[in-house]
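Colleague: predicted model and sequence follow; I will ask about them next.
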Amino acid sequence: MPDPMRSYLDFEKPIAELDSKIDELRALAASGSDIGDEVARLEDKSRQSLDELYATLTPWQKTLVARHPQRPHCLDYVNALITEFTPLAGDRKFAEDQALVGGFGRFRGESVCVIGQEKGATTESRLKHNFGMARPEGYRKAVRLMEMADRFGIPVISLVDTAGAYPGIGAEERGQAEAIARSTDACLQLTVPNVALVIGEGGSGGAIAIATANRVLMLEHAIYSVISPEAASSILWRDGTKAQEAATNMKITAQDLLRFGVIDGILKEPSGGAHRDPDAMITTAGNAIALALDELRPLDGKVLRDQRRQKFLAIGRRLG
């Protein structure tokens, strides 16, 4: 049987069957059977099949990969890349929102402010972090942290991974739209470098609220959209089953968005997606963030702010 720790998506069924066969042969080899060559042959075939499959993913398949439960999440990146991390809680107005985590630490020796959406990896942690869907207090916390970072000249790193801002009644009553708008404005007002990395889902205003950055990067199989494919399908066709068609038409992949100038770069994922080699993915992300900060660090605060504003105005002119 395949390793129970592995989780295969529906379109990965051929890979799952190969891996199952490999596991069976490994068990036989462990009992003394001389079948090492056959195991090696099947392993090569599995790797090749995985490479070929992931080289031709459809937008809907990329959506499924972006949502994979074993994909590295915000806190995985923080724990691996940020030393002396000190999380800060609360918006100083209403409450603490654990869907959006933030604090200060050191990235390769430099002080940084880190803000990100955490989906959680277990049932308990998903409930704790509300599946990465922040309420108004989460975005007001982000504003508080960004203003603090700006005051002390500390760069901001945003890790984006959310299906969208939480749409509950309480969140709307407490001013969800206003909180998102103020968080977006806080990004635009920064006079320090800010770099955003979409590590999974970049959903709607919930993402843009912390991703209005000098450099916006995306993982190869991440998605970034104004609405989920399922919601778009329901609105446009009154048919939630057309999500695959919606995903294709919405141009939500990193490759499409780079072509349109919405993002600035794509980070290649390990073969089979970030979840198959989280350590390698996190290392790649760290290198990309470091490079972006190196490019932005020499720029004056006014130049950084003007560059960021012009970047987003240009997107509107191109796509308007």
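Modeller: Yes, it's here. Numbers count the residues shown, from 1 in each chain.
Colleague: drop to CA atoms for contacts and neighbour counts, all remaining ones
Modeller: OK.
Colleague: how near is Ala40 to Ser49?
Modeller: Here the criterion is C-alpha to C-alpha, to the nearest Å. By it, Ala40 lies 14 Å from Ser49.
Colleague: which one of those two has more residues nearby?
Modeller: Ser49 (17 against 13; other C-alpha atoms under 10 Å).
Colleague: mind listing what that one touches?
Modeller: Contacts for Ser49 (C-alpha atoms under 8 Å, 6 or more residues apart in numbering) come out as Ile15.
Colleague: can you give me the strands for the stretch 101-250 of the chain?
Modeller: 110-117, 156-162, 194-203, 215-219, 223-225 (DSSP state E, counting those that start in this stretch).
Colleague: Asp300: which of those strands is closest?
Modeller: Using C-alpha to C-alpha as the measure, strand 194-203 is the one of these that comes nearest Asp300, at 13.0 Å.
Colleague: this is the comparison structure:
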Amino acid sequence: MRTLLDFERPIAELESRIDEMKRLAAEKNLDVSAATAVLENQLVDLKKETFRNLTRWQRVQVSRHPDRPYTQDYLHRICTDFIEIHGDRQVADDKAIVGGFANIDGHPVMIIGQQKGRNTKERQYRNFGMPNPEGYRKALRLMKMAEKFNCPIITLIDTPGAFPGLEAEERGQGEAIARNLRDMFMLTVPVICIIIGEGASGGALGIAIGDQVLMLENTWYSVISPESCSSILWRSWDYKEQAAEALKLTATDMSSNGLVDGIIPEPLGGAHLDHDRMSEILKGEIINRLIALQALSPEERINQRIEKFSKMGVFVE
């Protein structure tokens, strides 16, 4: 059964009316095509109006929708010949990070992403998409392997944050993320980073240093989640909507502040309604960006990467 967010209910009610009208027409052998066409046009307009005017908190809700495509959903749709690679060769194989070699329309790539789970068992297995230090070391190992074979790197970011447990800190969570940040700047192959859901704090940034950093339309990217920000400032999660507004964490906000390189549109109503169409859009965007980046020399890519991130947060008045 489809999960509905509060602001999606009017859309679902209109869809239900259209389906009921079609069902009755089929039972009584009536032609209601004109009436249903009017309602379907109204439905499209309602979807456009609703998603055009979402608040920042509502965008956060869409990014967390349980039906939204995750990394493995995209892997199955946009890649062929995917060969998953496991382990960081030091501690363990972190199931919150999935990665390996793949082929995207004739382009060999190394694709790495954070993976959440669909049900309770999967979420526990994937640690809710929150990597431990070995997850970031695994990701870096795969990136270095890709560099060895001159293979472009694609990262898919969707995490509520790096795992905050004591054992993660004991094994060097901060150091693992910091090492990724440093080493990703110097990768000689093209790197494309795409936020497909939640982009929280260092957990997201640990695999998000790239030549192109992109966001899907209904995603967020911030140093802290709205709930955590609310709990710090107001000692309560009740102010998460105000926190989301203050953080300016949507794709539009990030693009206007020069923190990401582009926004990838989602199908009308959000990616959770049409995984196949969203995958087609994402695949086309990856290929176009990849071709442009491969036209540059490694030195040009590295210099542009460093320059881009060095400009962030620097303003002259």
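Modeller: Yep, that arrived. Just so it is clear, the structure is predicted and the values come from calculations on it, not from any experiment.
Colleague: with mean neighbour count and distance to Ala285 of structure 1 added, can I get the strands of the stretch 101-250 of structure 1 in a markdown table?
Modeller: A markdown table is the format used below for these (neighbours: other C-alpha atoms under 10 Å; distance: least, C-alpha to C-alpha, whole Å):
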| stretch | mean neighbour count | distance to Ala285 of structure 1 |
| --- | --- | --- |
| strand 110-117 | 25 | 14 |
| strand 156-162 | 28 | 10 |
| strand 194-203 | 28 | 8 |
| strand 215-219 | 25 | 8 |
| strand 223-225 | 28 | 16 |
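Colleague: export those to a markdown table and append columns for distance to Thr86 of structure 1.
Modeller: Formatted as a markdown table, the strands of the stretch 101-250 of structure 1 follow (distance: least, C-alpha to C-alpha, whole Å):
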| stretch | distance to Thr86 of structure 1 |
| --- | --- |
| strand 110-117 | 10 |
| strand 156-162 | 14 |
| strand 194-203 | 19 |
| strand 215-219 | 24 |
| strand 223-225 | 29 |
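Colleague: ranges for the helices of the stretch 1-150 of structure 2?
Modeller: 9-28, 33-52, 56-63, 71-78, 120-125, 133-148 (DSSP state H, counting those that start in this stretch).
Colleague: nearest to Leu233 of structure 2, of those helices?
Modeller: helix 56-63 (16.8 Å).
Colleague: packing partners for that closest one?
Modeller: In terms of contacts (3 or more C-alpha pairs under 8 Å, 6 or more residues apart in numbering; DSSP states H and E), helix 56-63 of structure 2 is packed against strand 191-200, strand 220-222, helix 240-247.
Colleague: 10 Å instead, please
Modeller: helix 33-52, strand 191-200, strand 220-222, helix 226-234, helix 240-247, helix 251-256 (3 or more C-alpha pairs under 10 Å, 6 or more residues apart in numbering; DSSP states H and E).
Colleague: adding distance to Leu273 of structure 2, write those out as CSV.
Modeller: Below are the helices and strands packed on helix 56-63 of structure 2 laid out as CSV (distance: least, C-alpha to C-alpha, whole Å):
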stretch, distance to Leu273 of structure 2
helix 33-52, 12
strand 191-200, 14
strand 220-222, 19
helix 226-234, 25
helix 240-247, 24
helix 251-256, 19
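Colleague: grab the nearest non-local neighbour of Tyr221 of structure 2.
Modeller: Gly199 (4.3 Å; C-alpha to C-alpha, 6 or more residues apart in numbering).
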